[in-house]
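[1] Sequence plus the predicted model coming up.
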Amino acid sequence: MRASRMVTLLLLLQNRGLMTARQLAEELEVSVRTVYRDVDALGAAGIPLYGAAGHAGGYRLVDGYRTRLTGLTADEAQAAFLAAIPGAAAELGVGEALATARLKLRAALPAELREHAERIQERFLLDAPGWYGDADRTPHLAAAAAAVWARRAVVLRYRRWRAPEEIERRVEPYGLVLKAGRWYLVAHGPSGIRTYRIEQILELRTSEEEFAAPEGFDLAGYWKGYLADFRARLHTGEALVRLTPEGARRLGVDPADDGWTEARVPIETLDHAHGEFLRLGTHIEVLAPAELRDRIAETVRTLAARYEG
């Protein structure tokens, strides 16, 4: 553990230049006294670093010195592929490895490329989850990720939307997908390859049984097909509506030049369309189907009566 910490300290000085003992302690999550001991040990090992006292003092490496200790461990290499989504890396339990991997990658880059990478990190941020959705509770995510990596079968106790609501089954986990802030497990079970939302997993037990994924299985290709099938099943009907320019904009419909626009839009179910169209308020009028128009009219009458009082 100490050796790993001392390598990280060395890489911090190489990447950032002058740093105080307190700054190093905060980065390494140790005491200032521990930093003093580590610095002394590095100096005794022949690392050319020196300390300067005073308000503007701190530790730094001799100009021109670059460590060659930039090889990535297996965990750090995995984490590096998640560099664009640090929140996901933390959820998978590799946040610390990601931080170390970034330091090593920076240390391995020439100065001009290192400055470019730092500008990217300063100016771009990926925040995948939507505005109004709470983050999923994913206590079984790390165990699922470990099973995916080790290619070990698991037994899931899972909550679903149709009866029976709780099921238990043995599955072979092929991969994990992060979509709009939600984690999904792609796994093969009794009914073939299925997708399980991690938040709905009530219990996950990893077995010692190993498996081999089918030759040529492509997680990205499977997910693309899954989404296409999901969208095809999602929009099973359509509605005829009239839209104001604002309503057309919010539904992604090309507006007419003279006010109201008549359009046919896909809908999932009458219940779903009822709620979604009410969000548009006076910017929409439903013409068909008649059942949907009648339900919205009844809701509007109920609201009007409630607010008249």
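    All right, it came through fine.

[2] Going by C-alpha atoms from here, please, whenever you check contacts or count neighbours.
    Noted.

[3] so where do the helices sit in the chain?
    2-16, 21-28, 32-44, 74-80, 86-91, 95-108, 111-123, 141-150, 219-234, 245-251, 270-278, 290-308 (DSSP state H).

[4] Please produce CSV containing those helices, extended by distance to residue 198 and mean neighbour count.
    Shown next, in CSV, are the helices of the chain (distance: least, Cα to Cα, whole Å; neighbours: other Cα atoms under 10 Å):
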stretch, distance to residue 198, mean neighbour count
helix 2-16, 33, 17
helix 21-28, 32, 16
helix 32-44, 40, 15
helix 74-80, 20, 18
helix 86-91, 12, 18
helix 95-108, 19, 20
helix 111-123, 29, 11
helix 141-150, 7, 18
helix 219-234, 16, 12
helix 245-251, 31, 17
helix 270-278, 24, 14
helix 290-308, 34, 12
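
[5] and the comparison structure, right after this:
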Amino acid sequence: MKSSRLVMILLLLQTRGRMTAAELARELEVSVRTVYRDVEALGAAGVPLYGDAGHRGGYRLLGGYRTRLTGLSSGEAEALFLSGVPGPAAELGLGRDLAAAQLKLRAALPPQLREQADRMRARFHLDAPGWYARGTQVPFLPEVADAVWRGRVLEVRYRRWKEPTDVDRRLRPYGLVLKAGRWYVVAAPAEGSHACPEPGPEPAPRTYRVDQIMELAVTAEECAPPPGFDLAAHWERAREDFRARLYRAQAEVRLSPRGLARLNADDAAAVAAGGVPDPELAGWTRAVLPVESPDHAVAAYLALGADIEVLGPPELRARIAATAAAVAERHRV
């Protein structure tokens, strides 16, 4: 609706400052021509909106103008209360602040929206970690979060999976990510005595598990992410790169309906993308699944028992047959 779009333009300019018509159009998912018309409508309504021409131009609000719009829709109020996940907030040391903020927000809502927000909190609970995952102790998480926020270089002793396992690193933290109940810090190496090197190519950021930091010191050296760094976009690229490096082989299989239902998320996605009905066994499905390693595939497929048959490659099929024969021999009655 046009009215909500006008409000969004006001809030965007209020929070981000100067924005071009093209930037506003992208945010609002409308045409630039529509933005021009909306800006004219705001000006006609008396909003002190100013437009600068030229390559560096754009729209901005004048004279410290700030909208006092505080209205929330029902869905917005519900989403705000649902988005406050208490576990991660408490891990970051923000549990009390989150509770106080939600209390203030609830008190400011009109009675109808307050009731709907309370129903949302009563009926929905977000539990991010995996079902069988135990809570991991992350003793240095508050310190890492503070260093990310203030832009301070970290000196850490870090435990990794390959030799040498325990290494010392100096890191320029760019951001924190919570994935499946586990915290990661995205950081670039900070080699030498200066956290911010002379202008030049930035070292590629890497991902470190915060729970694998054994010792930590927050230095007084300041640094910031490189201009234009987008944490969410970087994480998405890193995740896809990890998946590509993780799954370097494939297996052709046929699956029973029960086997199909027991697949992990990655294998289920592969079946959804390319699975076809098996021409020989009614109700079964043929698919090509990603394989991390032969050992991983043997363990994962044997866990499905008789609800999966590996058709290829021949080496994997032979390993599963040999392992299954050894298991049968050991359990012979």
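    Right, received. Where do you want to start? Nothing here was measured: the structure is a model prediction, and the numbers come from that model.

[6] TM-score for these two?
    The TM-score (TM-score structural alignment, normalised by the length of structure 1) is 0.70; 230 aligned residues with a Cα RMSD of 1.9 Å.

[7] just to revisit the earlier point, output the helices of structure 1 in CSV; the columns should cover distance to residue 210 of structure 1.
    Formatted as CSV, those follow (distance: least, Cα to Cα, whole Å):
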stretch, distance to residue 210 of structure 1
helix 2-16, 32
helix 21-28, 37
helix 32-44, 42
helix 74-80, 20
helix 86-91, 24
helix 95-108, 26
helix 111-123, 39
helix 141-150, 8
helix 219-234, 19
helix 245-251, 48
helix 270-278, 42
helix 290-308, 52
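
[8] Residue 76 of structure 1 and residue 94 of structure 1: what is the separation?
    8 Å (Cα to Cα, to the nearest Å).

[9] Residue 265 of structure 1 too?
    44 Å.

[10] From the structure, what's the count of residues near the aligned residue in structure 1 for residue 205 of structure 2?
    Aligning on TM-score structural alignment places residue 205 of structure 2 opposite residue 193 in structure 1. Applying other Cα atoms under 10 Å, we find 15 residues neighbouring residue 193 of structure 1.

[11] where's residue 185 of structure 1 relative to residue 167 of structure 1, distance?
    16 Å.

[12] So which of those two has more stuff around it?
    residue 185 (22 against 13).

[13] if I pick that one, what's in contact with it?
    144, 173-177, 195-198 (Cα atoms under 8 Å, 6 or more residues apart in numbering).

[14] and the longest strand for structure 2?
    strand 166-179 (DSSP state E).

[15] compared with structure 1, how much does it deviate?
    Here the mean offset of strand 166-179 of structure 2 against structure 1 after fitting is 0.7 Å, by mean Cα distance after the TM-score superposition for structure 1.

[16] so where is that strand in structure 1?
    Taking TM-score structural alignment, strand 166-179 of structure 2 hits residues 166-179 over in structure 1.

[17] More neighbours: which of residue 265 and residue 94 of structure 1?
    Comparing residue 265 of structure 1 with residue 94 by other Cα under 10 Å, the one with more neighbours is residue 94, at 20 against 14.

[18] What sits closest to the more buried one if chain neighbours are left out?
    In this structure, residue 94 of structure 1 finds its nearest non-sequential neighbour in residue 79, 6.1 Å apart by Cα to Cα, 6 or more residues apart in numbering.

[19] and if you look at residue 256 of structure 1?
    Per Cα to Cα, 6+ apart, closest to residue 256 of structure 1 is residue 245, 7.6 Å.

[20] Residue 280 of structure 1 maps to what in structure 2?
    That one, residue 280 of structure 1, aligns with residue 304 by TM-score structural alignment.

[21] This completes my enquiry, with thanks.
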